[in-house]
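> Turn this into a model:
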Amino acid sequence: MNKLFNSFMLAFCLMFMCPLYSQINKAIYSVSINNKEDIDKTSPYNSYYKIAQENSNQFTFHLIFSKDSSDFFINDNLEMEYHSFKMVKAFSRYQGFVRKTKSKTFIEKEIDNKTYILEEKTEYNWTLTTETKKIGSYNCYKATAEKTIKNKIIVPITAWYCPEIAYQFGPNGYGNLPGLIVELQIDNVIYGLKSINFDDNTIKFKEIDFEKIISQDKYDEIIKEKMKFILDE
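Next comes the predicted model:
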């Protein structure tokens, strides 16, 4: 009798637990681009930056996530003038479509109308703090890290994550924290959570052709050859 009861209870628990672990959720983020003190006010760069700042509030970013992986991408605003759209993408530190698992990050790159999947090996050494902040209805904790880009510039990263939302993902490929990232600041750019919808059966993960995966070294080689071709023309 005990064995039968135990088997029944196991089946009962699994029936209710499986949807929890397989459910797909969607979070929507806004982006704001703050002023930078080191911008040369007389350069064309500054005017492009202003365009990005003025139009960033017209865009949202989607994070599709489950227990094991996430997709992050910009929600294309078809009513936005193309030049302004490009400026927002360029200055919001948006990497492009990002597929993230708990151990790997894949970024979709397009070169000459060809799509490549770049496997990024960068992991951030988060420093967890006891500092808290209420963001909307969420109690969030602060974590910090740094990212070094190719010209040796160090970019500060600040994440506010919510342990109540026990998913280790966030905007732009950042994650691996003890909760969903509700607010992410990359230097002067801030991604902020606008809304979240749990167990949304109307959404699904994007299908990725993993045969197109290339390494960072291979990607750099392609870019180098492309630049060489342009300079030789």
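
> can we go C-alpha only for contacts and neighbour counts from here?
Noted.

> Quickly find the element holding residue 146.
Secondary structure assignment for residue 146, by DSSP states H and E: strand 138-148.

> list the buried ones in that strand?
Across strand 138-148, burial judged by 16 or more other CA atoms under 10 Å covers 140-144, 146-147.

> what's the answer for stretch 201-213, then?
residue 213.

> Please compute how far it lies from its chain's middle.
15 Å (CA atoms, centre = their mean, to the nearest Å).

> Tell me the span between the first and last residue of it.
Terminal residues of stretch 201-213 are spaced 29 Å apart (CA to CA, to the nearest Å).

> Residues touching it, excluding its own?
Applying CA atoms under 8 Å, 6 or more residues apart in numbering, the contact partners of stretch 201-213 are 23-24, 26, 64, 70-71, 115-119.

> go on, stretch 34-51?
Contacts of stretch 34-51 (CA under 8 Å, 6+ apart): 53, 84, 87-88, 91, 188-190.

> Now do the helices in the protein.
Counting by DSSP state H, the chain has these helices, from start to end: 2-22, 44-55, 82-91, 216-232.

> Any idea which of these gets closest to residue 178?
Nearest of those to residue 178, taken as CA to CA: helix 2-22 at 16.5 Å.

> helices and strands around that closest one, which ones?
Helix 2-22 is packed against no helix or strand, with contacts defined by 3 or more CA pairs under 8 Å, 6 or more residues apart in numbering; DSSP states H and E.

> any idea how far residue 225 is from residue 232?
10 Å.

> Who are the packing partners of the strand holding residue 146?
For strand 138-148, the packing partners by 3+ CA pairs under 8 Å, 6+ apart are strand 127-135, strand 154-162.

> if we go to 10 Å?
With contacts taken as 3 or more CA pairs under 10 Å, 6 or more residues apart in numbering; DSSP states H and E, strand 138-148 sits against strand 127-135, strand 154-162, strand 180-186.

> Another sequence for comparison is provided below:
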Amino acid sequence: MKSLVLVFICWFISFNLFSQESFESGEVIYSVKIASKSNFENPLKRNDFNGFRKKMDRFSETVSYRLKFNRVSSLFSVNLDMTLEKEESFSKLAKVLTKSDHVYFVDFRKKTLIEQKPFFGEDFLVQSSTSDLKWELINETKVIGSYTCYKAKVKRKRSGPYKGEDAYITYIAWYCPTIPFNYGPFEFCNLPGLIIELSIKNRIYRATKVVLKKEEMKIQKPSKGKLVTKEELESIGKKAFENR
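Predicted structure coming up:
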């Protein structure tokens, strides 16, 4: 508990020092690494998995993500160099697994998230609240690059017919209190510092470049698609699935 108090003291001090530096915005580049390992007993299945894993590793090397932010909002999107475009079926699956066709906009003042995403052949802007991220701050630190980061985790319920522990996914974040912007990859935000690393299942998103700016960067809100809530999108998906 004492260490968590120190986190907030550190954040408060760094925020004041940071404010004196007058940084108004910034940009982060994240790389993604697929961390899964084969555990198939069947040699044929193991070979198939290893082949897929090698393709995913090659694909992940071509992908990076950009987070742009200022004091009131952020935008997270992909930088994609498709070297595997010839393998169309694999490319589509890889895009789904890495969410490389989604855009995430966070409004810090309104505590809202807008996710721009394709769904059943259409584009949607899915609006939700960022307040459902009930982070647990953990007494653990590690150095990532030149940043001392603190650990946090959040457990969220999965959609679908899952039961018990399988019904939840635990996300692990490492955030840096000395960079007091409350943003991170995808929809993950609201920590007392910038998220430098995020683990989602077998994928690790890690900041490879952080640039802070004294001038305010303009963040453009995504506008491609129909504005809906999560519940409305689920209803649309259910009807589309039934019609098919």
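
> Tell me which of residue 232 and residue 225 of the first structure has more neighbours.
Using other CA atoms under 10 Å as the criterion, residue 232 of the first structure and residue 225 rank with residue 225 on top: 12 against 7.

> what sits against the alignment partner in the second structure of that one?
Applying TM-score structural alignment, one finds that residue 225 of the first structure aligns to residue 239 in the second structure. The neighbourhood of residue 239 of the second structure, defined by CA atoms under 10 Å, 6 or more residues apart in numbering, consists of residue 233.

> Just give me the residue closest to the centre of the first structure.
The first structure has residue 172 as the residue nearest its centroid, 1.8 Å off, counting by CA atoms, centre = their mean.

> Give the aligned equivalent of it in the second structure.
Match for residue 172 of the first structure (TM-score structural alignment): residue 186.

> my guess is its match meets residue 101, correct?
No: using CA atoms under 10 Å, residue 186 of the second structure is not in contact with residue 101, being 11.6 Å away.

> what residues do those two have in common as contacts?
Counting by CA under 10 Å, 6+ apart, the contacts common to residue 186 of the second structure and residue 101 are residue 77.

> circling back: what about the match of residue 225 of the first structure, distance to residue 162 of the second structure?
21 Å.

> got it, and residue 97 of the second structure?
19 Å.

> Check residue 228 of the second structure too.
Distance, residue 228 of the second structure to residue 162 of the second structure, by CA to CA: 25 Å.

> Between the two, tell me which one has more neighbours.
The neighbour count for residue 228 of the second structure versus residue 162, taken as other CA under 10 Å, is higher for residue 228 (17 against 11).

> residues in contact with that one?
Here residue 228 of the second structure is in contact with 114-115, 124-128, 234, 236 (CA under 10 Å, 6+ apart).

> now residue 82 of the second structure
Contacts for residue 82 of the second structure (CA under 10 Å, 6+ apart) come out as 59, 62-63, 91.

> ok, now residue 57 of the first structure?
30-33, 88.

> Identify the farthest-apart pair in those.
Taking CA to CA, no two of the contacts of residue 57 of the first structure sit farther apart than 30 and 88, at 11.8 Å.

> still on that earlier bit, turn the contacts of residue 82 of the second structure into JSON lines, columns for distance to residue 140 of the second structure and neighbour count.
Formatted as JSON lines, the contacts of residue 82 of the second structure follow (distance: CA to CA, whole Å; neighbours: other CA atoms under 10 Å):
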{"residue": "59", "distance to residue 140 of the second structure": "32", "neighbour count": "24"}
{"residue": "62", "distance to residue 140 of the second structure": "32", "neighbour count": "16"}
{"residue": "63", "distance to residue 140 of the second structure": "29", "neighbour count": "20"}
{"residue": "91", "distance to residue 140 of the second structure": "37", "neighbour count": "18"}
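
> hang on, the earlier thing: any idea how far the match of residue 172 of the first structure is from residue 207 of the second structure?
13 Å.

> joint contacts of those two?
65, 67, 198.

> Now, of the residues you listed, which are buried?
By neighbour count, with 16+ other CA under 10 Å, these hold 65, 67, 198 as buried.

> residue in the first structure matching the second one?
Residue correspondence to the first structure (TM-score structural alignment): residue 67 of the second structure is matched to residue 63.
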